[in-house]
Each structure stands twice: as structure tokens, then as C-alpha cells.
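Student: here's my sequence, what's the structure:
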Amino acid sequence: MKYKSPNIGSFKALLPFLIFIAIYLGAGIYFQMQGVDMAFYQFPSVTAMFIAVLSAFCLGSEPIMFKFGIFSKGAANDNIMTMLMIYILAGAFSAVAAAMGGRDATVNLGISMVPAQYLTAGIFLISAFMGTATGTSMGTVAAIIPIAAGIGEKSGISAPLIIAACVGGAMFGDNLSMISDTTIAATKTQGCALKDKFKVNFLIALPAAIATIAVLLILGTPGAAIPDTSGGFDFMKVLPYIVVLLLALMGTNVFLVLVIGIFLAGGIGLSAGDLTIISLAQAVWNGFTSMNEAFFLALFCGGISEMISYYGGITWLINKLHGMIRGPKTAQLGIASLVSLVDCATANNTVAIIVSGDVAKQISEKYKVDPRRSASLLDIFSCIFQGIIPYGAQLLTAAALATQSGVKITTLDIVPHMWYCLFLAIFGILSIFIPYADGLCRRNPWDWEKGKPVENK
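Tutor: Now for the predicted structure:
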């Protein structure tokens, strides 16, 4: 038996997402009040989303198997399945490259190349490169913060400033990396190519990075001699990151890029004796499982979004936003505001993009916003707030690692020095009203020809 979708907006249909945010945010606030470390990460986001999925099945009066059909349609969407495969391949590459020593080699290479008097700005650049190459802000923070904290303590550089420089660089890389889960989520939900989103996003992030470097060069001058904290490095171990980055920028299929990266990193590790066949296989598996949170979130969110759309939740939200949106520019502000609020509520930029992606896509269609811009805005503003909320994983990890290294510091000490996120917000908003970042886009795919949108060339 077929059922017709209610063709009207309904606030009730949004309750599953509100339940998810209430559980996730409420648990985080509770544990924060209890003084628990990493409070917003105690209640698993996937469990909160699973509860939201169960509540979605309470919508409507159709049989449960009919509802499951709607859920399956969303979960098995081409974009969702593509996203899931990219997630696990990206995780495998990151794990194999780290296991053969690539991550440590990249940090040591950067430290050895930066003059001592420019080390605060250098820490930002090293973190930016590593975050872009590896696709993980958390991995970048974990690798570089102990070094940065030690340098700050022994050289007289402000500890909050140099740690903020590291986190800022990590967020730059997380925002732009071709293998970052945020980039993957943003491009797949908006329906644009990775390299096209990179071009628009880069022209917004670059001036923010330049402004940050200028500030760090002025404020981050050491007051004492800086000890040599770099270890030895093998350039061959940095090579897989460079190859993956270059191939992605050349427009090579992302699946091929990641497979090449896995085999190249594995081959280098085997030839150098850092890996065996067994340890290589284990690294690949560990990489797959390291992405399980993003994997299940995307799967559940794809299904729940389809159910919410079927019952009119997306229509209701767009109708409400319509009152505040007057055209493409205010539509872009709406997308930026939406993902920012969701990130503040969930303290997870990937979750924020996945939750906001479907609504952002429909707004971009309605107001003819270039999907390359909507994808960039989703990624940019989720990273901005992820980098400045004091209960986010990046700042919590940075503060914890700095304290372990002998530098007592809190996330609230770091936030005022997050210059990159401040400048990125400024240039992100500026780019909406002065679309200087659109120069590399030949045509807006929402320009209509004969009633059909033009494909993204």
C-alpha cells in the first residue's frame, strides 16, 4: 500500500533532531557541571542520534515497515554511501601514514625549517600543513601541542598564544583538507566536487591565515633562546601526504587518491621496516574503525533526514527561514547561522554539517546559492565555532596535553588568542557581501536552462 507524503510543513517533524540536540547538549552540560573532563564527549553522539532515530519512527501513523522504507531510502542515498566509503578510506590512509612514522616526520620537518624568532607563526603553519595533509584537527593537536607547550615554557612565548596558534592551524587544515570528514560531509550534502569547494574555501581562508600569521609575528616573539625540539625526519615518510594533497588538487577521483595514498604509505613503511604485512593490515583496519562515529552518524542522519523531510520538517524550517531571507546573500547568512548554532549545540563540526546539510541544500536550491559556496560556508562556520567553544574537543585536548607537558592552562585561557577563527569569521562574512572568492567558479549550477539546473562544470 502506498502512502502520500503530507505536503505541508510541520514543526513536529523536527522533534527527532531537537531530541538529539537536547540529549547531547544536556548530557554535556550535566557532566561539565560535575567537573568531568571532556564533558561533551561522555554521552556518545551516535547513541543520542539512535534515540532520535527511534523517535522519528513515532512520526505519522503509517506501518513501521513503511517508515523503515523511508529511512532506508535516506540512509542508502548515493551521497551518503559515497560519504561512508570516503570516510573509511580516509581513516585508513591516516592510520597507515601515522603507523609508518609519517605524522612525526611531518612535525619534525616543519620544526627544523622554521627560524626560532618566527616559531609561533611557524607552529601555525606546521599545524596548517599537517591538518590539511592528514585531514584531522585532533591528530594535529595531539602531535604538535606537547612540542608547542614545551617551546612556550622555555622561550618566554605566551603559552595560550602558541597553543592557540597550533589549534588555529589545525582548524585551517580541517576546514580545507580533501580527506577531512568535514569537507567530505559538506561537499556530499551540497553536491559539489571536492576541488571546486577547495578553490572557493581557500580564497576565504587564505587572507584569514595571512592576517593570523601577521599577528603571531608581532605577538609571538620569544623572550629567550629556543631549544632544538625537532627530531630526525625522513622526507620519504612525508611524501604520501604531499602526493595525496597534489592528486586531490589536480582533480583525481577521491577514491583513487586515497587508495594510492594507502598503498604508497604502506609500501614506504614496509620498505623501511616500520611496518610488516600484519601491522599494515591492522593499521588499515584501525583506520576503518577510527571513523565509526562519523560513519554511523552519517548513516543515521541520512535516514532520519529523509523521514523528517517526508513528514514536512524541512518544509516548515525553510518556510520559517524564508521570513528572514531576502535573497542569495541573506540565504548564505542563514546557512552560516544554522551550522554555527548546531555546532554550538553539539560541539562537533562534522555532526553540525551533517545535521544542517539537507536544510542548507534546500536553501541553496531555493535561492540559487552556488553549492560550492554553501559547502564552504558549512565547513567554514562549523570550524570557526568548533575552534572557539571552550567545551569543544580541540581546545579540551589542547589544554589537557599542555597541562600534561607542565603548562597549566584552561580552554578559557586559549579562546581569546584564537586569532585565526576570528579572522576566518570576518572574511567568511565579508565574502558573502563581496564575493571575491567566486572568481574561480565559471558558472553557478543553479542558473536555470530550460527548467533544469546546469551541471557543475
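Student: for the rest of this, base every contact and every neighbour count on C-alpha atoms.
Tutor: Noted.
Student: so which bits of stretch 280-287 are buried?
Tutor: 280, 282, 283, 284, 285, 286, 287 (16 or more other CA atoms under 10 Å).
Student: export these to JSON lines and tack on distance to residue 62?
Tutor: Formatted as JSON lines, the buried residues of stretch 280-287 follow (distance: CA to CA, whole Å):
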{"residue": "280", "distance to residue 62": "49"}
{"residue": "282", "distance to residue 62": "45"}
{"residue": "283", "distance to residue 62": "45"}
{"residue": "284", "distance to residue 62": "42"}
{"residue": "285", "distance to residue 62": "40"}
{"residue": "286", "distance to residue 62": "41"}
{"residue": "287", "distance to residue 62": "40"}
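Student: which one of those residues is nearest residue 425?
Tutor: Each of the buried residues of stretch 280-287 was checked against residue 425 using CA to CA; the closest is residue 287, at 32.1 Å.
Student: which elements pack onto the helix or strand containing that closest one?
Tutor: Taking DSSP states H and E as the definition, one finds residue 287 inside helix 277-290. Contact partners of helix 277-290 among helices and strands, from 3 or more CA pairs under 8 Å, 6 or more residues apart in numbering; DSSP states H and E: helix 78-99.
Student: what's the angle from the helix or strand following the helix it packs on to helix 78-99?
Tutor: Downstream of helix 78-99, the first helix or strand assigned by DSSP H and E is helix 102-113. Angle of helix 102-113 versus helix 78-99, following axes from the mean of the first three to the mean of the last three CA atoms, to 10 degrees, is 70 degrees.
Student: which neighbouring elements make contact with helix 102-113?
Tutor: By 3+ CA pairs under 8 Å, 6+ apart, helix 102-113 packs against helix 119-134, helix 137-155, helix 235-249.
Student: before we go on, could you also do this sequence so I can check it against the first one:
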Amino acid sequence: MIGILPLVLFVLLFLGGGLFFSALGIKDAFYQLPPMVAILPAIALAWYMRGKGALEAFFSGVGHRDILLMCSVFLLAGAFGQITKDIGAVDAVVNLGLSVVSPQWLVVGIFAVSAFIGTAIGTSMGVIIAVAPVVVAMGTYVHCDMALMMGAVVGGAMFGDNLSLVSDTTIASVSSLGADGRRKFVLNAKLALMSALICSCLLFDANPAGMVNVESGGQWILTLPYALLLCLSLCHVNVFLTLIFSTVFAVLIGVILTDYSVLHSFKGIQLGFLSMADITLLSLMIAGLSGLIGRDVIVNIGAKLSAWVEQRGDARLAQFLMIKLGLVCDMLLANNTIAIIIAAPIIRQLADRYHIKRHIAAAWIDISSCVMQGLIPYGAQILLASSLAGVSPLMIALKVYYCWILGLVLAIYVYLWGKKN
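Tutor: Predicted coordinates for the structure are as follows:
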């Protein structure tokens, strides 16, 4: 367990610093100790604990293909957001949305739209990229807590990431455990839909305090870049290519319909990239920290927990261990797909030992890792939402109600029916 001390140090500094400055009454308390600074002592500790080979381990984590792809997506999302803002597309889509949506349905609608898109495309990052900029722009027209609105976006995105049949987490959990995908989906859907219904009831009660009058007219054609982004996403085009095509299309729309020029777009792309510099650097540092901690630490933790269950021989306890492994692995790696792949061998052994059906084990590891991914303030989803909205990652994490509820529903379900499984 000592191997996770660097991560614990980072979380304590990040969380503790924010709480300390909040107690002092300082504005923007969680920004006083930036996460990029808070992670430096954690990296130093992990480097010291790693000893020989620390340099290679750090850059192995930083240079991981998925990490570099994620950072590229961050930069492209920033460029797309800046271009659409410059040409007036953001205002156009906000005006269109607010002219047809009743205020009391606004936050619920944000959650529902995010969940629908997430289920269709199977990637939470794609949902946040598509929906969050629009929600941020809506924040200038409605008097509603931005952290709550971002929490609805992230919650809906994680709903789709967990439940979608084309999600990489679904594929990883079913494939690595040799489970029946249909039966896993049915069980997963039962808990996810129940949690979504409870979450919607809570969000429906969180009505905006008021709304600024908006123009129902305007150039609706300026919303086409967003329409293209959603269409390409629904057609399962790679998110990298989707952002490139949508950004180029937004520039063309701006040049044709407004006084925007190609030269202006160069500046816009640069500003968009710079707006994502913090989250990109932090993601690279977190990846390096994960590389220093290493996968062996996770495997050792799993082996110790498995041995602990062996002494008690209880199927329900074994299922709680599966859930705990999903939570811990994702907390350490900040990537639910990788967490599932690493935890799968241990979970397979537990499932066979206690005669737990494979589709149940697959559902538990998928749900638990997605719950943690939607709640950790240093995860890619919340970091992206925070960067786009200018809200503290921790404040968003506290208001991702769907993930909190899903975790509670999962625990209750296993407690009540775990032995029957």
C-alpha cells in the first residue's frame, strides 16, 4: 500500500489546500494552489521511491499513446471552441436552445442530451467536447450554478461511457473477462437507468434562479459546425478527425457568412491551444506520476485483497472486492479503460473461485471504474470540463450527482442480492 503514497500526497495537497484557503475566506480557494504545483511534490516522492529507472518510468507514462492522443484532443477542442466563439456559433446555438427549452428542464435536459450522445458515441470525452462549450455559453444567460451544469454534462457523459455498447470500457470489460455482452448490458442498464432517473429528479429540482431574455432569431446556420460535430461523432468518426473537420468547417462558415477571415482563424487557433495549456501539462504530469507508481503496485494491492477475501469465503464480499478494485485502479491510473484491463485477471480469478457469473463481474468492474473516473478531480473528464468552464475541478466533482448515485445504487444492489449472484 505504501506504493500509492505519492498519489495520496497529491490528493491531500490539492484537496487540503483548497479547504484551507476556503476556511480563510479567500476567493477562488481551489485555484490558490494550482494542481500543476500540487503534483510536483508527489512526483518528487514517487521519483525517490522508484529509485533506479525513475526517468524511464516517468517518460514511459508521459509518452503513452493514449495520453498523447488525449492531449491532442484537448488542444483541438480548444481551437474548435475559440473558432466557434469568434464566428458567433456559440451564441447562435445558445439562443436557439434557450428559445425552445423551459427553464425548469434546463439542467435535466443537459444531463439527458449528454447521456444520449454518450450512449450513441461511446466516449465521454467526445460528449464533453460537444456539449460543454454550449453549456458554458448558456451560463451567461441563466442564473444557475455552473459547477452543477458541468456536473450534469460529466454525469451524462459517464452514463454513456459506461452503458454504450461501443464504449471502450464495455469492450474491455466484456473481452477481458470473456463475458456475455448482452447479459452484461441488461444488468448494467438496470442500475444505470435507475440511477439516471433518481439523478434527473434531483436535477429537476435545481431550477435556474432566472433567465436573461434571448433573441429567438439570429443566424441559425451558424449552428452548423456543432451539427457537423455531433453527426460525425454519431457516425463513430475518430474524435481527433471529428474536431479537425468541424474546426475547418467552422472557419469556412465564418468566412462565408461573417466578416471573419482565414487570418483571424490562425489567431483563434493559437488562442484555443493556449486556453488548454494548463490541462495538457497537468495531464502529462499525472501520466508521468502513474508511470512512476507502476502497474506492479496495483497488482500487489489486488493480490493482498484477494487473499483477504479467501480467508472469509463469501461471494458477496468477493463482489465488493471487485468493485473496490475498479475504484482503486481507476483512482491510481485516472483512466477507466486501463484500470479495467489491469484489474481483469484478478477479477476473473475471484469470479471463478466464488462461482460469480462473468457478465456480473464485467458489469461491476465497468460501473465502479466509471464511477471513480467521473468523480476524481484529476481525471480527464472533469479537468476538461473545468478548463472549459473556468470552475474548480473539485466543485464539479462534488456535483456529478449521477456518479455518486450510481455508486450508491451499485453498493445497495450487491448488498441485497450479492449472495444470489
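Student: quick one: TM-score?
Tutor: Scored against TM-score structural alignment, normalised by the length of structure 2, the superposed chains reach a TM-score of 0.67; 364 aligned residues with a CA RMSD of 4.7 Å.
Student: quick check: angle from the helix holding residue 287 of structure 1 to helix 78-99?
Tutor: Using the same axes, to 10 degrees: helix 277-290 of structure 1 against helix 78-99 is 140 degrees.
Student: mean deviation, helix 277-290 of structure 1 versus structure 2?
Tutor: Helix 277-290 of structure 1 differs from its equivalent in structure 2 by a mean of 2.0 Å after superposition (mean CA distance after the TM-score superposition for structure 1).
Student: thinking again about what came up before, need the helices and strands packed on helix 102-113 of structure 1 in TSV (columns: mean neighbour count and distance to residue 166 of structure 1).
Tutor: Shown next, in TSV, are these (neighbours: other CA atoms under 10 Å; distance: least, CA to CA, whole Å):
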stretch	mean neighbour count	distance to residue 166 of structure 1
helix 119-134	28	5
helix 137-155	22	7
helix 235-249	19	19
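Student: reformat the ones you listed as TSV; add distance to residue 401 of structure 1.
Tutor: Shown next, in TSV, are these (distance: least, CA to CA, whole Å):
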stretch	distance to residue 401 of structure 1
helix 119-134	15
helix 137-155	6
helix 235-249	24
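Student: of all the ones you listed, which lies closest to residue 412 of structure 1?
Tutor: Here helix 137-155 is closest among these (CA to CA), at 16.2 Å.
Student: next SSE after that closest one?
Tutor: helix 159-176.
Student: can you give the distance of that following helix from its chain's centre?
Tutor: Helix 159-176 of structure 1 has its C-alpha centroid displaced from the chain centroid by 13 Å (CA atoms, centre = their mean, to the nearest Å).
Student: then stretch 139-149 of structure 2?
Tutor: On CA atoms, centre = their mean, the centre of stretch 139-149 of structure 2 falls 19 Å from the chain's centre.
Student: what's next to that stretch, contact-wise?
Tutor: Residues outside stretch 139-149 of structure 2 that contact it (CA atoms under 8 Å, 6 or more residues apart in numbering): 107, 110, 135-136, 207-214, 389, 391-392, 395-396, 399-400.
Student: just the buried ones out of those residues, please.
Tutor: If we count by 16+ other CA under 10 Å, the contacts of stretch 139-149 of structure 2 have these buried: 107, 110, 135-136, 207-208, 389, 391-392, 395-396, 399-400.
Student: list the contacts for residue 369 of structure 2?
Tutor: Here residue 369 of structure 2 is in contact with 323, 326, 327, 329, 330, 336, 339, 340 (CA under 8 Å, 6+ apart).
Student: and those, which two are furthest apart?
Tutor: Maximum distance among the contacts of residue 369 of structure 2 (CA to CA): 12.6 Å, for 323 and 336.
Student: which one of the two is surrounded by more residues?
Tutor: residue 336 (31 against 24; other CA atoms under 10 Å).
Student: ok, that one to residue 327 of structure 2 distance?
Tutor: In this view, residue 336 of structure 2 and residue 327 of structure 2 are 9 Å apart by CA to CA, to the nearest Å.
Student: what of residue 59 of structure 2?
Tutor: Residue 59 of structure 2 is 25 Å from residue 327 of structure 2, by CA to CA.
Student: which one of those two has more residues nearby?
Tutor: More crowded of residue 59 of structure 2 and residue 327, by other CA under 10 Å: residue 327, with 24 against 17.
Student: ok, now which ones touch the more buried one?
Tutor: 368, 369, 371, 372.
Student: after the host helix or strand of it comes which helix or strand?
Tutor: Following DSSP H and E, one finds residue 327 of structure 2 within helix 315-333. Going down the chain from helix 315-333 of structure 2, the next helix or strand is helix 336-353, by DSSP H and E.
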